[in-house]
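> Using only what follows, build the 3D model:
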Amino acid sequence: MRIYGVTGWKNSGKTTLMERLVADITARGFTVSTVKHAHHSFDVDHPGKDSYRHRVAGAQEVLLASRNRWALMHELRQAEEPQLSDLLVRLSPVDLVLVEGYKRDRHPKIEAHRAETGQKLIAPGDDTIRAVASDTKIEGLDRPLLPLSDARVVADFILGEVGLA
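Model prediction:
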């Protein structure tokens, strides 16, 4: 399975870039899945819904299905957060998996960077970051600088990196 990440600090444009990359790459005829890391607790169902009631009652997993989609919720119940590799094996085969977040994992990545955040680049200390997509010129960068607002250019780079160009 081909895997490529988009990483960066909060408000750096990761999610917007991911959304545009998925749209661009799927428009080229490739299949894409995504994995998003959340640093906080989240819910995909809501109090009062049947699936929520099943989960709160103690179900380890709740699979919710309809004719339009299905979702599997797995409760960790104090178990450790799974590694990215453990999650990837649960995905159906696709041409490319785009991963948002997971800064510390060793898969190749693009760093999203917006000047207005005032954050320093992650790239100088991380050899898994193969290029930086930014809204500003960055002096002294030792890897490719791509335009953050041009998903086609970023997609071309990623597809070249994973052998799908």
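> only C-alpha atoms for contact and neighbour calcs from this point on.
OK.
> Neighbours of D135, how many?
As a burial measure, D135 scores 19 neighbours (other Cα atoms under 10 Å).
> try I25
The number of residues packed near I25 is 20, by other Cα under 10 Å.
> Nearest the geometric middle of the chain, what residue?
Nearest residue to the geometric centre of the chain (Cα atoms, centre = their mean): E100, 2.0 Å.
> Could you also give me the structure for this second sequence? I'd like to compare it with the first:
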Amino acid sequence: MKIFGVVGWKNAGKTGLMERLVIEITGRGFSVSTIKHAHHTFDVDHEGKDSHRHRVAGATEVLLASRNRFALMHELRDEEEPTLATLLGKLAPVDLVLIEGYKRDAHPKVEAHRAETGNALIAPDDPTIKAVAADVELTLDRPVFDLNDTSSVADFILGHVGL
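Presented below is the predicted three-dimensional model:
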């Protein structure tokens, strides 16, 4: 599987870019999966649901299934957070996995940047960032795309991974 990341500081436009890239790239006939890193605690089911009751009772994994989808919840309990490589190994094969976050990992990435956040660019100090998608003009040693030019960003990613 080919992988490419989208990174940036909070409110930089990462999730919007990810969403548009999935639409654009799947629209071109490629299969895409995503991984999103969360820096906070999250839950996909809720108190009172049977699956939640199973987890609270102590189940290590709960697989919730219907005719439309399934979700596998794995409780880490005393385990370390899994690495990106471990998580990639859990995905079914697709043409491309887009990864939101994991900015310190070594895979190639595009940085989403919005000037209004006031955050400095990550790219100048990170050679794994192969391009920047920004809402302002920038002069860098790598390609810079308009944050809303999804087609051009998709072209770059697909070219970089050889799809």
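> related to what we said a few turns ago, how about the residue nearest to the centre of structure 1, what does it touch?
G5, V6, T7, K14, T15, M18, T34, V35, K36, H37 (Cα atoms under 8 Å, 6 or more residues apart in numbering).
> Repeat the analysis, applying 7 Å as the threshold.
By Cα atoms under 7 Å, 6 or more residues apart in numbering, the contact list for E100 of structure 1 reads G5, V6, T7, K14, V35, K36, H37.
> Can I get the buried part of those as one ChimeraX selection?
Selection of the buried residues among the contacts of E100 of structure 1 in ChimeraX, burial being defined by 16 or more other Cα atoms under 10 Å:
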select :5,6,7,14,35
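> And the helices in structure 2, which stretches?
For structure 2, the helices defined by DSSP state H occupy 14-27, 50-57, 84-88, 150-161.
> do you know which of those helices lies nearest S66 of structure 2?
Nearest to S66 of structure 2 among those is helix 50-57; the distance by Cα to Cα comes to 12.6 Å.
> How far does the closest one sit from its chain's centre?
28 Å (Cα atoms, centre = their mean, to the nearest Å).
> residues near the closest residue to V161 of structure 2 other than its chain neighbours, how many?
Counting by Cα to Cα, 6 or more residues apart in numbering, V161 of structure 2 lies nearest to K2, which is 6.2 Å off, once chain neighbours are set aside. Using other Cα under 10 Å, K2 of structure 2 has 16 other residues around it.
> Give me the aligned partner of K2 of structure 2 over in structure 1.
Matched across to structure 1, K2 of structure 2 falls on R2, judged by TM-score structural alignment.
> Touching, that match and L96? I think so.
Yes: using Cα atoms under 7 Å, R2 of structure 1 is in contact with L96, at 5.0 Å.
> quick one on the thing from earlier: quick check: the gap between the residue nearest to V161 of structure 2 and F156 of structure 2.
Noted for K2 of structure 2: a distance of 14 Å to F156 of structure 2, by Cα to Cα, to the nearest Å.
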